[in-house]
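Q: missing the sequence, but the structure's below:
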């Protein structure tokens, strides 16, 4: 177990803040109705092809899905993806992207750059004002060169960049890392970008998980307070925690690639023990939030808004209830899960990006993510300005 904390109350005059955020959303949308129709067509084909083995008891028939099952299990109604056509083709059921040459901008970098440019525009910032880029995401397109360095180059930023992966907590871990760089004087302004192409790591043929993920990219600009726009967010404190678990796992990688006869094998893609994750993660996240709020002398029950990781509606409902002391309203704990699906590290940032404008000067809130590792990242914020 590793536990870290960082606070803006450290012995330094430099205060890191969040100046702006950016969001890139793919235009393709897959509704639950479309996904179920595709999945059930695949099930029918597979069961027909294996009818003899099923009849002989040598293999089990695949079970169809339903819109009701998906929404009850997750709260998801739709998700954005970068390649809808191939995913919905029962003969393919996986995204198919044109392989780009080394002299072309990578797909992951492309959507990351789009999110970064929106964040820079929101803050009125030029690329030359930024000193570092952290690409914090679950699903990297390649081992190296670092995606962050490619994004840095595409934006025209002079400084340093590197990748980091803490699964669904990558963005919040990235925010603390960026805040620490600013606080220590190593950078004035840092972009934390989370381009998540989760559709490539999802087994779209698995009834228990094929509905979970969506594609997206987010960006967070962390800067010195004195250079931030009049309206920004003070970082009051952060807390990180990791505990090893196999209950959420993805074995896809160059050392674990499947043999030709098993390409697409389920254990090389995203798998999880959902019930175990729910039982173990909910109390761990709630306890960490409450203990860190107490350390920072923040009344957890008085938090104006919780921007939680968008993985499961039931998990968020229970965590928010334990933190606030009552069942949270949609205003207190907004949801983007229903329309975006689980977007891994980007989920809590999407919620923050889309549901913060109405908060008043002095309001406090919490961005919190949790996922494989296990990993948990919490960022306590206070709004400054109108």
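A: Yes, it's here. Everything numeric here is computed off the predicted structure, so don't read it as measured data.
Q: from here on, just use CA atoms for contacts and neighbour counts.
A: OK.
Q: tell me how many other residues crowd the closest residue to residue 170 other than its chain neighbours.
A: Nearest residue to residue 170, sequence neighbours excluded (Cα to Cα, 6 or more residues apart in numbering): residue 136, at 4.9 Å. Other residues within reach of residue 136, judged by other Cα atoms under 10 Å, total 32.
Q: same check, this time on residue 27
A: 10.
Q: all helices of the stretch 201-350 of the chain, in order?
A: Applying DSSP state H, counting those that start in this stretch to the stretch 201-350 of the chain gives helices spanning 274-295, 313-324, 337-340, 347-354.
Q: so after the helix or strand hosting residue 79, what's the next helix or strand?
A: Using DSSP states H and E, residue 79 maps to strand 78-81. Next along the chain after strand 78-81, taking DSSP H and E as the criterion, comes helix 84-88.
Q: and that following helix, how far from the chain's centre?
A: Here the centre of helix 84-88 is set off from its chain's centre by 22 Å, with Cα atoms, centre = their mean, to the nearest Å.
Q: of all the residues in that helix, which ones are buried?
A: The neighbour-count check on helix 84-88 (16 or more other Cα atoms under 10 Å) flags 84, 87-88 as buried.
Q: quick one: which of those residues is nearest to residue 32?
A: Nearest to residue 32 among these is residue 88, at 11.2 Å by Cα to Cα.
Q: got the contact list for that closest one?
A: Residues near residue 88 by Cα atoms under 8 Å, 6 or more residues apart in numbering: 34-35, 38-39, 94.
Q: would you reformat these as a markdown table and include distance to residue 53?
A: Formatted as a markdown table, the contacts of residue 88 follow (distance: Cα to Cα, whole Å):
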| residue | distance to residue 53 |
| --- | --- |
| 34 | 29 |
| 35 | 27 |
| 38 | 23 |
| 39 | 21 |
| 94 | 26 |
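Q: take this one as well and set it beside the first:
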């Protein structure tokens, strides 16, 4: 699920589309009268200038890692008092993985990165850029990217990028810019989170939705036929309050009282987040497809 503050869509060179949405093709079909300008519901991404093209890079390899502990829907349905099958019917989620007590976000990321490096048959010394998308970092400081850099013994710039559930796409687009312009020859892009540590276990709206895991890709230079056919990055900070962690920043520093009240956990207005995500993400996908000159039926894979 995307954060209300950011969302992304992209069509890559093999006509696959990367986006977090269910039943996308149905959602893209017009239903009823089109919205009129000036109504109460604001439409995001009005300007087609937000849709961009970026070529000159390709994915050399991928790697992924999920913890061994499986948390089933049945376990959560019993805990929260849901009827059997409710979680899958409402979300499509069948299960999720939770990190072990001794596993951190950087640990998951390192495992995914090692698998990507092995698949590419390259040396860590060849990597000249590391970008990590996460909103559950090991620490506020140092960055998770620097921890990963040290664990992998890399010699390269390293930075975190925080864009909630859109973080990997933002990190991918950022790394692709470096590679496509010749400023990186081999970029390691990672998306990793241990959400089970930032979600209140008893929160019925949030707990069933999130799990832990990591994915990594290595990007390298390529010809003009490779890359993003079209992509879009967008943000709407007005929706930030629908999905946030109230305490822990400089505005509301942690205190024993705030921790006892659970204010350091992720909070979500589930109904409005779902409504926002369906509308905003569908608009984003449609703009990307329209600008690329393809229809939903032309796409081979929705993720």
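A: Yep, that arrived. Everything numeric in this text was worked out from a predicted model, so none of it was measured.
Q: what's the TM-score here?
A: The TM-score (TM-score structural alignment, normalised by the length of structure 2) is 0.76; 253 aligned residues with a Cα RMSD of 2.4 Å.
Q: rewinding a little: quick one, which of the helices of the stretch 201-350 of structure 1 is nearest to residue 48 of structure 1?
A: Of all those, the one in closest proximity to residue 48 of structure 1, counting by Cα to Cα, is helix 274-295 (29.4 Å).
Q: counterpart of residue 219 of structure 2 over in structure 1?
A: Superposed on structure 1 with TM-score structural alignment, residue 219 of structure 2 falls opposite residue 222.
Q: check contacts around that match.
A: 16-20, 175, 178-179, 182, 189-192.
Q: keep only the residues you listed that stay in contact in structure 2.
A: When you map those onto structure 2 and apply both residues aligned by TM-score structural alignment, their matches' Cα atoms under 8 Å, the shared contacts are 16-20, 178-179, 182, 189-192.
Q: thinking residue 283 of structure 2 is in contact with residue 24, fair?
A: No. Using Cα atoms under 8 Å, residue 283 of structure 2 is not in contact with residue 24; the gap is 10.8 Å.
Q: what about the helices in the stretch 51-200 of structure 2?
A: 73-80, 86-91, 105-120, 144-152, 167-180.
Q: could you dump the kept ones among the contacts of residue 222 of structure 1 into TSV and include neighbour count and distance to residue 53 of structure 1?
A: Below are these laid out as TSV (neighbours: other Cα atoms under 10 Å; distance: Cα to Cα, whole Å):
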residue	neighbour count	distance to residue 53 of structure 1
16	31	62
17	30	61
18	27	58
19	26	60
20	26	57
178	28	56
179	31	58
182	23	62
189	28	61
190	30	57
191	29	54
192	31	51
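Q: what's the most distant pair in those?
A: Using Cα to Cα, these span at most 15.4 Å, a distance reached by 20 and 182.
Q: quick one on the thing from earlier: read off where the strand holding residue 79 of structure 1 ends up in structure 2.
A: Alignment note (TM-score structural alignment): strand 78-81 of structure 1 is matched to residues 95-98 of structure 2.
Q: mean per-residue distance, the matching stretch versus structure 1.
A: By mean Cα distance after the TM-score superposition for structure 1, the fitted stretch 95-98 of structure 2 averages 1.0 Å away from its aligned residues in structure 1.
Q: need the contact list for the residue nearest to residue 170 of structure 1.
A: Applying Cα under 8 Å, 6+ apart to residue 136 of structure 1 gives the contacts 163-166, 170-171, 173-174, 192-195, 345.
Q: of the contacts of residue 222 of structure 1, closest to residue 141 of structure 1?
A: Closest approach between these and residue 141 of structure 1, by Cα to Cα: residue 192, at 17.0 Å.
Q: alignment lookup: residue 209 of structure 1 to structure 2.
A: Aligned by TM-score structural alignment, residue 209 of structure 1 pairs with residue 206 of structure 2.
Q: residue contacts, that match?
A: Applying Cα under 8 Å, 6+ apart, the residues near residue 206 of structure 2 are 199-200, 266-268, 270.
Q: returning to what we had before: how about the contacts of residue 136 of structure 1 in JSON lines, adding distance to residue 156 of structure 1?
A: Converted to JSON lines, these look like this (distance: Cα to Cα, whole Å):
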{"residue": "163", "distance to residue 156 of structure 1": "17"}
{"residue": "164", "distance to residue 156 of structure 1": "21"}
{"residue": "165", "distance to residue 156 of structure 1": "24"}
{"residue": "166", "distance to residue 156 of structure 1": "27"}
{"residue": "170", "distance to residue 156 of structure 1": "24"}
{"residue": "171", "distance to residue 156 of structure 1": "22"}
{"residue": "173", "distance to residue 156 of structure 1": "24"}
{"residue": "174", "distance to residue 156 of structure 1": "21"}
{"residue": "192", "distance to residue 156 of structure 1": "16"}
{"residue": "193", "distance to residue 156 of structure 1": "15"}
{"residue": "194", "distance to residue 156 of structure 1": "18"}
{"residue": "195", "distance to residue 156 of structure 1": "18"}
{"residue": "345", "distance to residue 156 of structure 1": "25"}
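Q: farthest pair in those residues?
A: Pairwise over the contacts of residue 136 of structure 1, using Cα to Cα, the maximum falls at 173 and 195, 14.7 Å.
Q: looking at the two, which one has more neighbours?
A: The neighbour count for residue 173 of structure 1 versus residue 195, taken as other Cα under 10 Å, is higher for residue 195 (35 against 28).
Q: what residue, apart from its backbone neighbours, is nearest the counterpart of residue 157 of structure 2 in structure 1 spatially?
A: When structure 1 is aligned by TM-score structural alignment, the residue opposite residue 157 of structure 2 is residue 160. Spatial nearest neighbour of residue 160 of structure 1, chain neighbours left out: residue 132 (4.9 Å); criterion: Cα to Cα, 6+ apart.
Q: residue contacts, that neighbour?
A: 152, 157-161, 187, 189-191.
Q: narrow those residues to those in strands?
A: 160-161, 189-191 (DSSP state E).
Q: okay if I get the helices of the stretch 51-200 of structure 2 as a markdown table plus distance to residue 277 of structure 2?
A: Output for the helices of the stretch 51-200 of structure 2, formatted as a markdown table (distance: least, Cα to Cα, whole Å):
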| stretch | distance to residue 277 of structure 2 |
| --- | --- |
| helix 73-80 | 23 |
| helix 86-91 | 13 |
| helix 105-120 | 26 |
| helix 144-152 | 28 |
| helix 167-180 | 15 |
